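Asks: Here's my sequence, what's the structure:
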Amino acid sequence: MNGWMAAKPLVLAADAAKAAGTSKELDLGINGFHQYHLFGQELYITNTHIAIFIVMVTLIIFSIIANKVIKKADPTKAPGAFLNFIELIVESVDNLTASSMGEKHGHKFSNYIGTLFAFIFLSNISGLFGLRPPTADYGTTLSLALITFVLIHFNGFKYQKIGHITALFKPVILTPINIIGEIATPISLSLRLFGNVMSGTLMMALVYGLLPKFLTMLGWPAFLHAYFDVFSGAIQSYVFCMLTMVFISDTFGEE
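Replies: Below you'll find the model as predicted:
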C-alpha cells in the first residue's frame, strides 16, 4: 500500500528519464528515499510516506494545541479567535453529520468524518508546501476507501443483521449486479479522489517542468494552485466524506 511495491518501477523509470535527458524538474512519479527488505521483499520509504507523516504530525500538533486551549478557556470570558475557529470546525462537522446521517446516528461519526476531511484536505493542499500530495498515490486513496468499505458492512451487520446479506439476493436475478455494486464502492471512491488529485498534480508538474523558469516566477501559477490545490482539494474532500456518510447511513435501515 501507499506505493511501497509500486515505488521500485517508478524510481527506475525516473532514473531512465534522467538518463535520457528529460527535464529534472518534471517529476511525476513516486520517488523512493530509502530501501529496505522485509520478508524477502524490496520495499521503499517514498515521498508519499514522508508527506503522510508530515500531514499526521500537523494534525496531531493542532489537536494538542486545541485541547490545551479548550481546557484553559474561561467560560465567563469571550473566546479568542483560535477557540472560535475550533468551535466553528466542531459545529460544522456536527451539523454536517447530523443532516446527512440523521440526529440519532450522525454524532457518532462526527470524529471520524472530521478527521477524514482534515486528513484528505491537508493531503490535497500539501502541494502548496512543496510536497507531492499523498492522495495522488492510489495506495493512499484505496486505503481510505477500504476503511469506509469496512465501516459500511460493519454497520450493515450491526443494524440489519443477516438482512444485510440477504438484501444482495433481492431480486435473485439481480444478485450479480448487487455484488458487483458492493465491490465497486471502494474502487469508485478511491479512483474519484485519486484521479482528481493526480490530474492537478500532473498539470502543475507540467507547468513548472516544461515552461521557462522566468515565466513561472511571475506569480501567475498561484492562480492554478488556488484552483487545483485549494478549491478542487476542498471539493474532493467534501465529496469523499459525503459519499462515506451516504453509504454508511444506507445501512441503518429502519433504525
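Asks: going forward, measure contacts and count neighbours with C-alpha atoms only.
Replies: Noted.
Asks: tell me which element Ile183 is part of?
Replies: Taking DSSP states H and E as the criterion, Ile183 maps to helix 175-210.
Asks: Distance check, the residue most central in space within the chain against Ile235.
Replies: Against the mean C-alpha coordinate of the chain, by Cα atoms, centre = their mean, the closest residue is Ile120 at 3.3 Å. To Ile235, Ile120 is 10 Å away according to Cα to Cα, to the nearest Å.
Asks: Please generate a structure for the following sequence too, so the two can be compared:
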Amino acid sequence: MKYAQWIITFPNGFHISETVVTSWIIMAVLIIASYFLTRNLKLVPTSKVQIMLEYAVVTLKNLVEGNMGKDVFKKMPNMFYYIGSLFLFFAFSNLIGLLGFRSPTADVDTTLAWALLTVFLIYFEGMKAKGLAYWKGLMEPVPLLLPLNIVSEFATPISLTFRPFGNILGGTVIMGLLYKLLAFISTLIPNVSIPFLQLVIPVPLHLYFDLFAGCLQAFIFVMLTMVFVSSAAE
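Replies: As a prediction, the model looks like this:
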C-alpha cells in the first residue's frame, strides 16, 4: 500500500502532501482544458468539439433537473455548475491513477471535504426553504425519535466520506499487492531482469478499478448529493 507522502516542506515546518499536489495538477488540467475547449464558441455550432460539449452540458443539465425536480432546480440553478465541477474533479481524481499518480480519493481528507460541502448545502438549502422549522424535522414523526434522527444526521457525512474512500483505497491496495506479487514472480524466471509481468497483467484491473469503479463512485456521489440537497430544499 502506498501512503500519501510529504513532498513539499517549508522552513517553518509546513508540509504539503502528495494528495494536495495531485489535486492541484487535476485542477490545473481542468482549468486549462476548459479554457481551450470553450474558445471561439459560436451560436450555431459548426465544430465537432462544440457539438460534443453542448451535448455533454445538456445531458448533465437534464440529469440534475430530473433528479432534483424542476421546482427545486429553478430555485437552485447554480447547483448544475457545482454538480458538474464535482463530477469532473471526482472522476479525474480516480482516473489519474492510470498515469501512476496516487488518487486523491484514496485519502480520506479529500472525500471528507466533499462530504462536508454536501452537508453544508443540505443545511443551507433546508434553512433557506423552511427557516428554523427545518430543524423540527428532527422530532418527526414523534419527538421520541430525536436521538435516532440526530444519529442519522451524522451518518450522512460519514457514509458520503467512506463510500468512495473505501472503494478507491481498496483498489489501490489490491493493485499495490498485485504489482509486488508480479515483481516477485518475475524474479523467479531465469534470465529475466525486467518485471515484464507488470506491463500486461494489471491493465484490465486498472480499467476496472480506475476507470469503471472510479467513474461509478463519482456518479454515485453526485447522485446522492442531488437527492439529499433537493430533499432538504423541497
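Asks: what's the residue lying closest to Ala98 of the first structure once chain neighbours are set aside in contact with, if anything?
Replies: Nearest non-adjacent residue to Ala98 of the first structure, counting by Cα to Cα, 6 or more residues apart in numbering: Gly106, 4.4 Å away. By Cα atoms under 8 Å, 6 or more residues apart in numbering, the contact set of Gly106 of the first structure is Asp94, Thr97, Ala98, Ser99, Ser100.
Asks: Quick check: the gap between the residue nearest to the centre of the first structure and Pro133 of the first structure.
Replies: Where Pro133 of the first structure is concerned, Ile120 of the first structure sits at a distance of 9 Å (Cα to Cα).
Asks: Also Leu191 of the first structure?
Replies: Here the criterion is Cα to Cα. By it, Leu191 of the first structure lies 15 Å from Pro133 of the first structure.
Asks: same question, Ile64 of the first structure
Replies: When distance is defined by Cα to Cα, Ile64 of the first structure is 24 Å away from Pro133 of the first structure.
Asks: In terms of neighbours, single out the busier of the two.
Replies: Pro133 (28 against 10; other Cα atoms under 10 Å).
Asks: what does the more buried one align to in the second structure?
Replies: Superposed on the second structure with TM-score structural alignment, Pro133 of the first structure falls opposite Ser103.
Asks: what's the answer for Ser143 of the first structure, then?
Replies: Using TM-score structural alignment as the criterion, the counterpart of Ser143 of the first structure in the second structure is Ala113.
Asks: where exactly do the strands run in the second structure?
Replies: Secondary structure of the second structure (DSSP state E): strands at 6-9, 15-17.
Asks: Where in the first structure does the first one align, residue-wise?
Replies: Per TM-score structural alignment, the counterpart of strand 6-9 of the second structure in the first structure is residues 32-35.
Asks: That stretch vs the second structure, average distance?
Replies: Once superposed with the second structure, the aligned residues differ from stretch 32-35 of the first structure by a mean of 1.6 Å; criterion: mean Cα distance after the TM-score superposition for the first structure.
Asks: ok, the residue mapped onto Phe162 of the second structure from the first structure - contacts?
Replies: Counting by TM-score structural alignment, Phe162 of the second structure corresponds to Leu191 in the first structure. Contacts for Leu191 of the first structure (Cα under 8 Å, 6+ apart) come out as Tyr138, Thr141, Leu142.
Asks: Show me these that map onto helices.
Replies: With DSSP state H as the criterion, helices contain Tyr138, Thr141, Leu142 from among the contacts of Leu191 of the first structure.
Asks: Looking at neighbours, which among the residues you listed is most surrounded?
Replies: Neighbour-wise, these (other Cα under 10 Å) top out at Thr141, 25 neighbours.
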